[in-house]
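Engineer: Provide a 3D model corresponding to the input given below.
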Amino acid sequence: MSLIITYIGSKGCVIVGDKRRIGFYGPEQARERLEEELYSGKINTSEKLFKKADEHGITIKISDDAKKIRERDDVVIGEVRSKTTLETKRKRIYATTGTYSMIELLGSDVQTMKSGESAIIVFGNKYTQKLAEKSVNKFWKSKINLLEVGKIFETVMEQVALETPSVSPEHDMIIKYPKIGLKSAKELVRKTIIQDVKELSMWRDKLRENMVTTSKNIQMASKIIITGDIGTVDYVKDNEIGIILNKGIEALNKDWEVMVKPSEIIRMTIEDISNVSKGDLAVIENENLCIKRTKELLNCEFILCKSE
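Structural biologist: Below is the predicted model of the structure:
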């Protein structure tokens, strides 16, 4: 669901990218059949896409807010991606005056790299590539400046969007005019790729860490006690009381570390000690931690959970 066109010339570079994102929801085989029809050009309007999706039992969601191109100092970057059940594949182009490099990544690992100098590079499926290349050839001139290139690319994007719902009418464009020699340009692109991929790897590591944390939080949250008996008051001293936790109940801190084990004493505080006596039962009722006999509320700094 992407179309990115990049011009690399001796005076600078131009990149334009559409903004469409399409989500397909349903059985895998049906999704694949629908995508094949879309990418072959058999479906040429959004109305037909929704109709075909309904026929295949697929739900689709279309949005036009994707950012597929960006800039980093004097380098423009375009990216298309596809997701599998296990990994994300990315294809990127990095370009500046007189040079470019294309890389393919699996996750954050570079699989292939191809470099060149002056060129027009089109990213997209076979059908959108064919439409874009035909349209570029139609409007191209022998002598042309970067602003004219930008206008041609905008026209191409608009025309391709009329032929397929996989490309949005809206698009982003970046034009760069860096005055830089070929050797320096190649080194700049190389360093940009290294830094960009490094940041992608760090982002993926952080995302993976957050996913693990979220998964653990969900798992542990299911163990939190929301109702039932907690334990028995062992002592009362000033506004502090000690409660012996019942078997099968433990106290954890906010990092889900066990601080008080079953049958051990956990310390809590209370406002009115006259409403609690040794031997009273501590419970959670109506989401409140309290003394069962008097309903006096207890204050606890830990999370009370079911133990393994």
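Engineer: all contacts plus neighbour counts: C-alpha atoms, from now on.
Structural biologist: OK.
Engineer: in the helix or strand harbouring Ile284, what's buried?
Structural biologist: Taking DSSP states H and E as the criterion, Ile284 maps to strand 281-285. The neighbour-count check on strand 281-285 (16 or more other Cα atoms under 10 Å) flags Leu281, Ala282, Val283, Ile284 as buried.
Engineer: structure for this one too, so we can compare:
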Amino acid sequence: MSLIIAYVGKKGCVMASDKRRIAYFGNNRQALEDELYDGSITTDDELMKRSKELDVPIKITDDADKLRIVGNTVRGEVSTKGSHETKRKRIYGTTNGYQIVELIGSETKSRNAGEKGIILFGNDFAKKQAETLIQRRWKASHSLRLMGDIFEEILGEIAQKTPTIGKEFDVLIQQPKFNPSEAQKHLNITIDADIKVLTKYRQQLTEEMIQKTREIELANKIIDEGPVGKVDSIDGKMIEVKLNEKTQAFNFNWKPLAGPNQKVMMFADTDDIKVGDKVIIKDEVLCLKRNKSPLSCNIILCSL
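Structural biologist: Below you'll find the predicted structure:
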């Protein structure tokens, strides 16, 4: 988990975050996370070494965009990917107001509002470090830009103590003119719309996954040996082939072109073709069974 530091008040909203993301692979993930989040592991090298000892492969990247401008708000998000769903915790901040939203998938589990304050998202170790440093350095009289600089410095110092925080940072500021009532009204509209976008995105991903699964299933049915059909008509070297009762045809985008007992076009390299000739695939080559003359087509032939 990363660290997000947010200030919300009458001056506006400023958020700072690192860009680190850690992906875990393996069954002993919890043991590694426990050591990581209690501060026992202090460097990237120690983390890589411990992950090998626990047989938990990891992948570390420092290019995640955890902050984003949405309408007149700044949105910060930390997420945890499970085996079935992604848990997201978001803060939306603007002048004189913020809301914290927790989601599983695209379903809202909790939503809480506030008017002002400094809000921290992250693991307990990182948050405790941040709280101490903020108390020493932050003042309400600071400008938003100076607050952003201070938050970025704090992130940098904490990154020296824990590999949960990367060394690349983002800082975003928004300062529209809202009173507390206007702020919450704007937040409600913005958040509702943003969650709808997430829902649509997840639906699209689901549809793409279903399509990919179907394509994999069809790819496993591609015929590389056996009967396909028989020649139904001949026009020079262009022939019409009637598929047998166990064969179907698709284009290269996996769109159905012909089902069993329907006809498809093929092309021959020989004039020695007869109506009724059987078409087969032999050693992954499409050909006539009678004389092994090769045939070509712009389709994919699959079994049912």
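Engineer: And the TM-score between these chains?
Structural biologist: With the length set by TM-score structural alignment, normalised by the length of the second structure, the two chains reach a TM-score of 0.92; 302 aligned residues with a Cα RMSD of 2.1 Å.
Engineer: helix or strand right after the strand holding Ile284 of the first structure?
Structural biologist: strand 288-291.
Engineer: In the second structure, which residue range corresponds to the next helix or strand after that following strand?
Structural biologist: For strand 288-291 of the first structure, the following helix or strand on the C-terminal side (DSSP H and E) is strand 298-299. Aligned by TM-score structural alignment, strand 298-299 of the first structure corresponds to residues 296-297 of the second structure.
Engineer: how far does stretch 219-237 of the first structure stretch from start to finish?
Structural biologist: Distance between the boundary residues of stretch 219-237 of the first structure (Cα to Cα, to the nearest Å) amounts to 36 Å.
Engineer: Average separation of the strand holding Ile284 of the first structure from the aligned part of the second structure, please.
Structural biologist: Following the fit onto the second structure, the mean deviation recorded for strand 281-285 of the first structure is 3.0 Å by mean Cα distance after the TM-score superposition for the first structure.
Engineer: What is that strand packed up against?
Structural biologist: In this structure, strand 281-285 of the first structure makes packing contacts with strand 228-237, strand 288-291, judged by 3 or more Cα pairs under 8 Å, 6 or more residues apart in numbering; DSSP states H and E.
Engineer: Distance from the chain centre to that strand, please.
Structural biologist: 42 Å (Cα atoms, centre = their mean, to the nearest Å).
Engineer: Other residues contacting it?
Structural biologist: Contacts to strand 281-285 of the first structure, defined as Cα atoms under 8 Å, 6 or more residues apart in numbering, come from residues 225-233, 243, 289-293.
Engineer: ok, Tyr77 of the first structure to Glu37 of the first structure distance?
Structural biologist: Let me fix one detail, which is that residue 77 of the first structure is Ile and not Tyr. On the measure of Cα to Cα, Ile77 of the first structure and Glu37 of the first structure end up 29 Å apart.
Engineer: Of these two, give the one with the bigger neighbour count.
Structural biologist: Ile77 (24 against 14; other Cα atoms under 10 Å).
Engineer: State the distance from the residue most central in space within the second structure to Thr42 of the second structure.
Structural biologist: Centroid-nearest residue in the second structure: Leu205, 8.3 Å away (criterion: Cα atoms, centre = their mean). Distance, Leu205 of the second structure to Thr42 of the second structure, by Cα to Cα: 37 Å.
Engineer: And Glu157 of the second structure, by the same measure?
Structural biologist: 12 Å.
Engineer: just Asp194 of the second structure next, same as before
Structural biologist: For Asp194 of the second structure, the distance to Thr42 of the second structure - Cα to Cα - is 36 Å.
Engineer: Between those two, which is the more surrounded one?
Structural biologist: Taking other Cα under 10 Å, Asp194 of the second structure and Thr42 do not tie; Thr42 has more neighbours (19 against 15).
Engineer: residues contacting the alignment partner in the first structure of the more buried one?
Structural biologist: By TM-score structural alignment, Thr42 of the second structure lines up with Asn44 in the first structure. Contact analysis of Asn44 of the first structure by Cα under 8 Å, 6+ apart lists Leu38, Leu162, Glu163, Thr164, Pro165.
Engineer: farthest-separated two in the residues you listed?
Structural biologist: Leu38 and Leu162 (13.6 Å; Cα to Cα).
Engineer: Looking at the two, which is more packed in?
Structural biologist: Neighbours were counted for Leu38 of the first structure and for Leu162 using other Cα under 10 Å; Leu38 has more, 22 against 15.
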